[in-house]
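[1] Next come a sequence and a model predicted from it.
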Amino acid sequence: MSTNTNIRARLLISCLDRPGVVSAVSTFLHQYKANIVQSDQYSTDPSGGMFFMRIEFDLFEDGYDFEEVKKAFTSVASSFEMDWKMDLASRRKRMAIFVSKEDHCLLELLWKWRAGELAVDIPLVISNHPNLKEEVESYGIPFYHIPVTKETKANAESEAITKLHEHDVDFIVLARYMQILSSDFVGTFPKRIINIHHSFLPAFIGANPYAKAFERGVKLIGATAHYVTDDLDEGPIIEQDILRVNHRYTTEQLRVAGRNVERIALSRAVTWHSNDQIIVHGNKTVVF
């Protein structure tokens, strides 16, 4: 009996930890002739904490179809009060990119996408500046310049939301988009906006943090990728990384190191999100 990789699926689960959860899920999949190819789980506290699980499974060609299995799983999910998501591994998520003037994070994502290392579709890039239009369009991706000022912010966000809905976007990546999103915007895409920033916060806030870091003689340059919430730069962290530096680094060399680590951390976070490897619980993430 052979499998068809087009019907490989992923199941993410979070619920209160109690006996029988794993058994119920595996029994259900067995009943629908599914073959589990990977299973990861994590419990915060076996005696009454939270339970998290990620399963990849294959459905056989002569068995049940995906939508039938997904619909049937609601009964198992209800009995354990699960927060869950089931999706086809073959479904490429549609990712929008927001960017301002700096191109390092944008280009990292575009390079990985063109090389086939990032399994998403990119239907559009939105920017509050026109600078990167030619660069983006060279990849065959539509570029939308939506200027933002204090007076036009609400209208600009409304225009951006309309574009995102028109392009049926699954999630958004802020690739150094230097604007604070409103609560209305964030609420329209909960747990679906990924941001990247340097990890000097809260030590060096405001403008020119690398000059301030140079003055203090920092020894580590870091970056944080996280989901966006109404609390500025305090959403659930997906990935962090660092590079070691020393006294020989100039302010500009620190800035270059910062750009490099931002590119790495953001691309990892985007890959994990697109592969359904992340469960958000409260203000934390579980990354399988």
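    Thanks, I have it.

[2] only C-alpha atoms for contact and neighbour calcs from this point on.
    OK.

[3] just checking, what's the longest strand in this structure?
    Counting by DSSP state E, the longest strand found in the chain is strand 3-16.

[4] other SSEs contacting whatever helix or strand comes next after that strand?
    Remark: after strand 3-16, the chain's next helix or strand is helix 21-31, criterion DSSP states H and E. With contacts defined as 3 or more Cα pairs under 8 Å, 6 or more residues apart in numbering; DSSP states H and E, helix 21-31 has these neighbours: helix 66-79.

[5] and the comparison structure, right after this:
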Amino acid sequence: MSGHQSHILRTASPDAVGILASVMAFLADRGLSVVESHDFADSVSGRFFVWARFETSDVFDAEDFGRAFGEVALRRDLAWNLRPAGYRPKVLVLASKMDHCLNDLLFRHRSDRLGADIVGIASNHEDARWHADRHEIRFDHIPVSKETKPQAEDQLRKLIDETSAEFVVLARYMQVLSNDLCRELEGRCINIHHSALPSFKGARPYHQAHARGVKLIGATAHYVTADLDEGPIIAQEAVSVDHRATPDRLVEMGRDIEARVLARAVKAHAEGRVFLSGARTVVFD
């Protein structure tokens, strides 16, 4: 509809009867048309989540909405936020030598299918610089060694501040973040790894998987926590393989899956479709 805009309302609260009705009644009473909505009661955490996209007129007053909805939120114990549906949060991407995930994110960014704006690329190697140059995106080379890791992480913190990045993506960044940095980035740092973990750790995981005759390979995207590769899962994918797949074929398939799964997780986070619920996530695709 001409002259109309869309906004997204997110709420999270202790589960109780009538929360969804309260939210939707508020929107209806203000003449706001809901065009997409999702809700979920998590029996594990006892939390209730709502994601709603609604249309507004071009004279929509977000401050007035906030004041009025704040009364509902106080009465129903809701944590909430409102944003324009077209908002694109800023993201900093970290990569190492393997660039398949980075390349896919950049393609989606260029074609406006990522849901976020990549404002910088940082790497512990120079290999990714040409990607940044090609896309006219800032590139920072931050070498990391055991001795210089604290200084390197301070550089990352400075870079996050300078770029105003709202979240960070580890696109096969082959460095383990410190516990302190993981805590600082809690809920706003996404990692990708092959789903052969924890069975096949270390170098050449797909070759290890081939040697064991695995019948499934896949990838997992999750929020980073101090517990290595054990943060809340956002997206996963697995495909069947058989004895005909060579190690090189497994690597090729695995990298394709990693790129798809990471992009799906980044887009879901960027669009506000992911809610943290304890050690789990609620994802409204």
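    Cool, the structure landed. Quick caveat, the model's predicted, so the values are computed rather than measured.

[6] By residue count, tell me the biggest helix in structure 1.
    helix 251-274 (DSSP state H).

[7] on that earlier part again, show me what counts as buried in the longest strand of structure 1.
    Across strand 3-16 of structure 1, burial judged by 16 or more other Cα atoms under 10 Å covers 7-16.

[8] again, but for stretch 22-39 of structure 2
    Going by 16+ other Cα under 10 Å, stretch 22-39 of structure 2 has these buried residues: 23-24, 26-27, 32, 34, 39.

[9] Report the two of those separated the most.
    Within these, 32 and 39 form the most distant pair, 17.9 Å apart (Cα to Cα).

[10] Need the nearest residue in space to the counterpart of residue 286 of structure 1 in structure 2, chain neighbours excluded.
    Aligned by TM-score structural alignment, residue 286 of structure 1 pairs with residue 282 of structure 2. In this structure, residue 282 of structure 2 finds its nearest non-sequential neighbour in residue 275, 5.0 Å apart by Cα to Cα, 6 or more residues apart in numbering.

[11] mind listing what that neighbour touches?
    Applying Cα atoms under 8 Å, 6 or more residues apart in numbering, we find residue 275 of structure 2 in contact with 49, 281-283.

[12] Would you state the helices of structure 1 in chain order?
    21-31, 66-79, 104-114, 133-137, 153-166, 183-188, 209-216, 251-274.

[13] From the contact counts, what lies against the third one?
    To tie it back to what came earlier, the one meant is helix 104-114 of structure 1. Applying 3+ Cα pairs under 8 Å, 6+ apart, we find helix 104-114 of structure 1 packed against helix 251-274.

[14] Could you single out the most deeply buried of the helices of structure 1?
    Most buried of the helices of structure 1 by mean neighbour count (mean count of other Cα atoms under 10 Å) is helix 251-274; its value is a mean of 20.

[15] which residues in structure 2 does that one match up with?
    Structural correspondence for helix 251-274 of structure 1: residues 247-270 of structure 2, per TM-score structural alignment.

[16] neighbouring contacts of the matching stretch?
    With contacts defined as Cα under 8 Å, 6+ apart, stretch 247-270 of structure 2 is touched by 88-89, 100-102, 104-105, 113-116, 169, 171, 190-194, 206-207, 210, 217-222, 234-238, 274, 283-285.

[17] Out of those residues, list just those in strands.
    Using DSSP E, those in strands are 169, 190-194, 217-222, 234-238, 274, 283.

[18] from those residues, which would you call buried?
    Buried among those by 16+ other Cα under 10 Å: 169, 190-194, 217-222, 234-236, 238, 274, 283.
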